[in-house]
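Visitor: Here you go, sequence then predicted model.
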Amino acid sequence: MEGAMTEPGKEMTHLDARGRLRMVDVSGKERTAREARAEATVEVSPETLTRISEGTIAKGNVYEAARIAGIMAAKRTWELIPLCHPLQVTGVEIEFSADPARNEIRILSRVKTLDRTGVEMEALVAAAHAGLTIYDMCKAVDRGIVIRDIRLLYKSGGKSGTFERA
């Protein structure tokens, strides 16, 4: 069954011959080790960044709440994104780095599996959801928060091989 073409030699695998959406059948694929890393950036006011660093946000520890939210989101990506397969996620890491000179928090997610399809969406959802949680934790003191630059940094495993953002 062939779908619509995006680039020469690449099919839109989620479309059937009539252009209808479908979930790709991965049952014939081998389970392989796969990993993906993604990032998101959260812009906050200088005061908010200071309060996060000092642990004085009223809702609690912003980074730990965002870390748990990102981990939970990675595990539930298949429920949030149509046509994603439920995967056996074997590891999720969420790291934060604050840049006071730019009033930014960089979120890095890393997701691993031993499965038939990749974890790119899980890594992206983890980074995005961690950013949304930072917003939720801090919105009472900073309504101007911006979440931006959610993007895949790296993926390995599977037939398509390795991708690394330059």
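Guide: Cool, got the structure.

Visitor: Please count neighbours and contacts with C-alpha atoms only from this point.
Guide: Fine.

Visitor: Need the nearest residue in space to G157, chain neighbours excluded.
Guide: R34 (4.5 Å; Cα to Cα, 6 or more residues apart in numbering).

Visitor: next up, a second structure to put side by side with the first:
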Amino acid sequence: MTGLTHLNNKGEASMVDVSHKQLTHRLAMAVGYVAMQPDTLARICAGMLPKGDVFAVARVAGIQAAKQCASLVPLCHPLMLSDIQVAFKVDADNVRVEIQATCKVTGQTGVEMEALTAVSVAALTLFDMCKAIDPAMQIGGIRVITKSGGKSGHWQAREDHD
């Protein structure tokens, strides 16, 4: 065995067998941001974009993405998510929109990938809706900031990141 959980004893990619794990309540929260020009941020806040309400569309895209994570990431388990929340915060000081996704499940495996996928697709959707006026936007800082449940219990990211 290689020590990597997504490889079998022959070194081949393999979905991890979680059938022996106990059902526990699991939660993961991920964050990221889309940096942009000040005028773009002002137009988002004023609802003055030709494609409509950026936050509403990006929120639905993030929720849908979390539900489709196992279809997008080959070795992820399909999960019956019990809650998905996608939130946005305007950070005027850094001229960006911060995105936070929280996913919950009672299951045998964690929901970090679902939360990361929600943030990623919400960011991509925000980019898509604004690219005509600001093609130089940057997506960044996507990471898990907290997770809980399962054998490893609670984990919190350090504050010294982006």
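Guide: On my side now, so go ahead. If you're wondering where the values come from, they're calculated on a predicted model, not measured in any experiment.

Visitor: in what helix or strand does the corresponding residue of structure 2 for V42 of structure 1 lie?
Guide: Taking TM-score structural alignment for the superposition, V42 of structure 1 sits opposite V34 in structure 2. With elements delineated by DSSP states H and E, V34 of structure 2 resides in strand 24-35, which encompasses its position.

Visitor: Tell me which other helices or strands that strand touches.
Guide: With contacts defined as 3 or more Cα pairs under 8 Å, 6 or more residues apart in numbering; DSSP states H and E, strand 24-35 of structure 2 has these neighbours: strand 96-107, helix 112-130, strand 138-148.

Visitor: measure the residue nearest to G157 of structure 1 to I147 of structure 1 for me?
Guide: When distance is defined by Cα to Cα, to the nearest Å, R34 of structure 1 is 27 Å away from I147 of structure 1.

Visitor: neighbour count winner among these two?
Guide: Taking neighbours as other Cα atoms under 10 Å, R34 of structure 1 and I147 compare with R34 leading, 23 against 19.

Visitor: any idea how far L153 of structure 1 is from that one?
Guide: Here the criterion is Cα to Cα. By it, R34 of structure 1 lies 14 Å from L153 of structure 1.

Visitor: Could you pull up the contacting residues of the residue nearest the centre of structure 1?
Guide: By Cα atoms, centre = their mean, the mean C-alpha position of structure 1 lies nearest to L124, the distance being 1.7 Å. In this structure, L124 of structure 1 makes contact with R37, A38, E39, S109, I150, R151, L152, judged by Cα atoms under 8 Å, 6 or more residues apart in numbering.

Visitor: same thing but 7 Å
Guide: With contacts defined as Cα atoms under 7 Å, 6 or more residues apart in numbering, L124 of structure 1 is in contact with A38, I150, R151, L152.

Visitor: Please consider this matter closed, and thank you.
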